[in-house]
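Q: predicted model and sequence below, questions to follow.
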Amino acid sequence: MTTSFASALTAARDAAASQHYPQGALYVVATPIGNLADISLRALHVLQIADCVACEDTRHTQGMLRSYGLDRPGGQLLAVHQHNEAEAAQQVIARLQQGERIAYVSDAGTPGVSDPGARLCAAVQAAGLRAIPLPGASSVTSAISVAGAVTPAQGENGFVFAGFLPTKNAERLAAVQQLAGEARCTVLLEAPHRIVDLAQALAQLGQRPVTLAREITKQFEDIATMPASELAAWLQASPQRVKGEFAVVLHPVARQQESGEAERVLQLLLAELPTKSAVKLAAEITGAGRNTLYERALELKRAPENE
């Protein structure tokens, strides 16, 4: 057993063992995205009691389990990755129907978000079986938590998770053009060998603030915010800056940045259509955020006619 986690395993048993862990259920377990200490006590307990650990990469997962002192025989590890997820899901279902507890982990973070796991969970639930989440590390929420991007004062509420954009240049540029019309905070993911290409594509967003979160929770973690037009130059200024995995947060479009054309279109449509229909069409025509347009429509409706 790894000495540094021996007390954590004891704490996991003390804190979580009294809870109910039904048999015949799939436990979707979030694992650290870098720092091994980010594992939860419930995750450690479930990884101890599971009859089998399904995982994206058996070698990677065996190494992680060994770090916690939870080394398992190879027969208790089942590969479930993007290339075999549909087929492997049937193996998981068969074992669940026999009453086994199966934990599923991806290589890092929360399964089923950008990693495999969604099709597995859908198949398990379609078979009338339970999929139970064990929350934990996520690069998406970690990046948002420090970006300072999701606040009502900055424009639209909430955020959009767009994941990895297309790898081909023309398709990537088209995707960014679509994102330019999304006023809400948007989170992207990118690999080190494509981050400069992504930054160059995002340059068309001009002064829109972007937060780059690199190697979150790891030794060389780096988080920086700047205008989209400056991203590529910033990355290329140091070889270290293009290493590691990236979460990229596009800040929401502030109300004062939105084009006056959106309001002009909205006013024309309000004169002829109900509010909801006018807002929907104005958003589709101009690319402005629907929530912002709706709030503005209500303001215009309340305003005196001679204003």
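A: Done, it's in.
Q: okay, CA-based contacts and neighbour counts for the rest of this
A: OK.
Q: where exactly do the helices run in the stretch 151-300 of the chain?
A: For the stretch 151-300 of the chain, the helices defined by DSSP state H, counting those that start in this stretch cover 169-180, 195-202, 231-236, 260-270, 275-286, 290-302.
Q: need these in CSV with distance to residue 66, can you?
A: Below are the helices of the stretch 151-300 of the chain laid out as CSV (distance: least, Cα to Cα, whole Å):
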stretch, distance to residue 66
helix 169-180, 39
helix 195-202, 32
helix 231-236, 35
helix 260-270, 57
helix 275-286, 52
helix 290-302, 49
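Q: tell me the most buried of those?
A: Highest mean neighbour count among those (mean count of other Cα atoms under 10 Å): helix 195-202, with a mean of 21.
Q: between that one and helix 169-180, how many degrees?
A: Angle between the axes of helix 195-202 and helix 169-180 is 50 degrees (criterion: axes from the mean of the first three to the mean of the last three Cα atoms, to 10 degrees).
Q: tell me which other helices or strands helix 195-202 touches.
A: Judged by 3 or more Cα pairs under 8 Å, 6 or more residues apart in numbering; DSSP states H and E, helix 195-202 is in contact with helix 169-180, helix 231-236.
Q: next, format those as TSV and append distance to residue 265.
A: Formatted as TSV, those follow (distance: least, Cα to Cα, whole Å):
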stretch	distance to residue 265
helix 169-180	18
helix 231-236	33
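Q: between the ones you listed, which gets nearest to residue 13?
A: helix 231-236 (44.5 Å; Cα to Cα).
Q: tell me what the closest one is packed against?
A: Here helix 231-236 touches helix 195-202, going by 3+ Cα pairs under 8 Å, 6+ apart.
Q: what sits against residue 269?
A: Residue 269 is in contact with 278, 281-282, counting by Cα atoms under 8 Å, 6 or more residues apart in numbering.
Q: now, which of those residues sits nearest residue 270?
A: Proximity of those to residue 270 (Cα to Cα) peaks at residue 278, which lies at 5.5 Å.
Q: here comes the other one, which I'd like you to weigh against the first:
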Amino acid sequence: VSMLSYPDSKPGDVVVWPEGAVPGFLLQESASLDAISAYIGERTLIVGATRYEWFTDDTPVYYNSLAVLDATANQTGPISLYDKHRLVPFGELAAVDFIPFGREFAALLPPTTQRLAASGFRPGAGATAVDTGKLPPFVALICYEGLFPEITRKANLVDRAQWIVLVSNDAWFGAGMGPAQHYAQNRYRAIETGLPLVRAANRGMSGIVDGYGRETMRTLPAETAPEGWSTTYGRDRIPEPAPPTVFQTRLGAGLYWFSLCLFALLAFLSWRR
């Protein structure tokens, strides 16, 4: 939290913290929110946070969320909230929610196993552009969601976002090539949409990428070994969006499906010969 008071910070700055930056349920812990608000000042903080809601039967429902905090808004809690909707199977999404007839099969299991099969996060409502009224609208992505181009394309076309915010927890990759590969895949979301990408990763690569896929800032040099990573920060201006192309606004994923069908047709005609 003390890094929020870095010397070159200015009012109006946007600070982005990664997924898993704060343990526990930050949005339900008023003492933690008060402590962070004291350091935020006149800036805005975007942070990944786990949260829960209570159902009427006193059953908690958990969400993997991205929250926007603003101490000047004179309210407790986030001014905007996005819930991750594309969850990782087994890791986040309960087995009963993606295995066919999962709940029916789970009913046949012992009670303890039933609870295990049903444990996981609840998916959010879907892709959207987060509009706080203070910041330019942005596409919110959490970790795994950055692998799917249709999410950023949909949110960009429908809501006309101006940038992408991706928070991730790459610690589970370990000291292998996983963090670098994940970062490289996320850069394609900027290229596909023409939107600048701001990426904050826990135990991974954080930086800013413009709408052409060019890296304008990274918190650590490319040659830094994963086992040597430590808490750090970077600062830069968010680039302007690149001009949209016909592939982004008109064709989208249709070009890929057309190419696939054309290839299948040519392969079939060649086989018939």
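A: Thanks, I have it. As the structure is a computational prediction, the values presented were derived from the model and not from experiment.
Q: and the TM-score, once the two are fitted together?
A: Between these two chains, after superposing, the TM-score reads 0.32 (TM-score structural alignment, normalised by the length of structure 2); 146 aligned residues with a Cα RMSD of 6.1 Å.
Q: returning to what we had before: now the contacts of residue 269 of structure 1 in JSON lines, with distance to residue 25 of structure 1?
A: JSON lines is the format used below for the contacts of residue 269 of structure 1 (distance: Cα to Cα, whole Å):
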{"residue": "278", "distance to residue 25 of structure 1": "47"}
{"residue": "281", "distance to residue 25 of structure 1": "45"}
{"residue": "282", "distance to residue 25 of structure 1": "47"}
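Q: now flag whichever of those is closest to residue 78 of structure 1.
A: Nearest member of the contacts of residue 269 of structure 1 to residue 78 of structure 1, counting by Cα to Cα, is residue 281, at 49.3 Å.
Q: if I look at residue 45 of structure 1, how far off is residue 7 of structure 1?
A: Between residue 45 of structure 1 and residue 7 of structure 1 the computed distance is 12 Å (Cα to Cα, to the nearest Å).
Q: in terms of neighbours, single out the busier of these two.
A: residue 45 (20 against 11; other Cα atoms under 10 Å).
Q: was I right about that one contacting residue 14?
A: No. Taking contacts as Cα atoms under 8 Å, residue 45 of structure 1 lies outside contact range of residue 14: 9.3 Å.
Q: which parts of the stretch 1-150 of structure 1 are strands?
A: 25-29, 52-55, 77-79, 102-105, 130-134 (DSSP state E, counting those that start in this stretch).
Q: on that earlier part again, out of the contacts of residue 269 of structure 1, which comes closest to residue 212 of structure 1?
A: Nearest member of the contacts of residue 269 of structure 1 to residue 212 of structure 1, counting by Cα to Cα, is residue 282, at 31.5 Å.
Q: would you confirm that that closest one contacts residue 267?
A: No. Contact criterion Cα under 8 Å: residue 282 of structure 1 and residue 267 do not qualify, at 9.1 Å.
Q: what's the closest of the helices and strands packed on helix 195-202 of structure 1 to residue 132 of structure 1?
A: Evaluated over those, closeness to residue 132 of structure 1 peaks at helix 169-180, with 33.0 Å, by Cα to Cα.
Q: packing partners of that closest one?
A: With 3+ Cα pairs under 8 Å, 6+ apart as the test, helix 169-180 of structure 1 has helix 195-202 packed against it.
Q: number of nearby residues for the residue lying closest to residue 106 of structure 2 once chain neighbours are set aside?
A: Leaving aside its chain neighbours, residue 106 of structure 2 sits nearest to residue 114 (5.4 Å; criterion: Cα to Cα, 6 or more residues apart in numbering). For residue 114 of structure 2, the count of nearby residues is 16 (other Cα under 10 Å).
Q: what strand or helix carries residue 114 of structure 2?
A: Secondary structure assigned from DSSP states H and E places residue 114 of structure 2 in helix 111-118.
Q: what residues sit buried inside that helix?
A: 114, 117-118 (16 or more other Cα atoms under 10 Å).
Q: quick one: which of these is nearest residue 138 of structure 2?
A: Of the buried residues of helix 111-118 of structure 2, the one sitting nearest to residue 138 of structure 2 (Cα to Cα) turns out to be residue 118, at 32.2 Å.
Q: measure the closest one to residue 200 of structure 2 for me?
A: Residue 118 of structure 2 sits 30 Å away from residue 200 of structure 2, going by Cα to Cα.
Q: residue 62 of structure 2 now?
A: 22 Å.
Q: what of residue 246 of structure 2?
A: Plainly put, residue 246 of structure 2 is 30 Å away from residue 200 of structure 2 if you go by Cα to Cα.
Q: now swap in residue 269 of structure 2 and tell me
A: Residue 269 of structure 2 is 48 Å from residue 200 of structure 2, by Cα to Cα.
Q: who's more crowded, those two?
A: Counting neighbours by other Cα under 10 Å for residue 269 of structure 2 and for residue 200 shows that residue 200 has the greater number, 33 against 10.
Q: part of a strand, is the more buried one?
A: Yes. If the criterion is DSSP: H, G, I helix; E, B strand; the rest coil, then residue 200 of structure 2 is within a strand.
Q: and it, how close does it get to residue 168 of structure 2?
A: Remark: distance between residue 200 of structure 2 and residue 168 of structure 2 (Cα to Cα) = 6 Å.
Q: do residue 150 of structure 2 as well
A: Distance of residue 150 of structure 2 to residue 168 of structure 2, given as Cα to Cα: 18 Å.
Q: how about residue 142 of structure 2?
A: Distance, residue 142 of structure 2 to residue 168 of structure 2, by Cα to Cα: 6 Å.
Q: same question, residue 157 of structure 2
A: 24 Å.
Q: of the two, which one has the most company?
A: Comparing residue 157 of structure 2 with residue 168 by other Cα under 10 Å, the one with more neighbours is residue 168, at 28 against 15.
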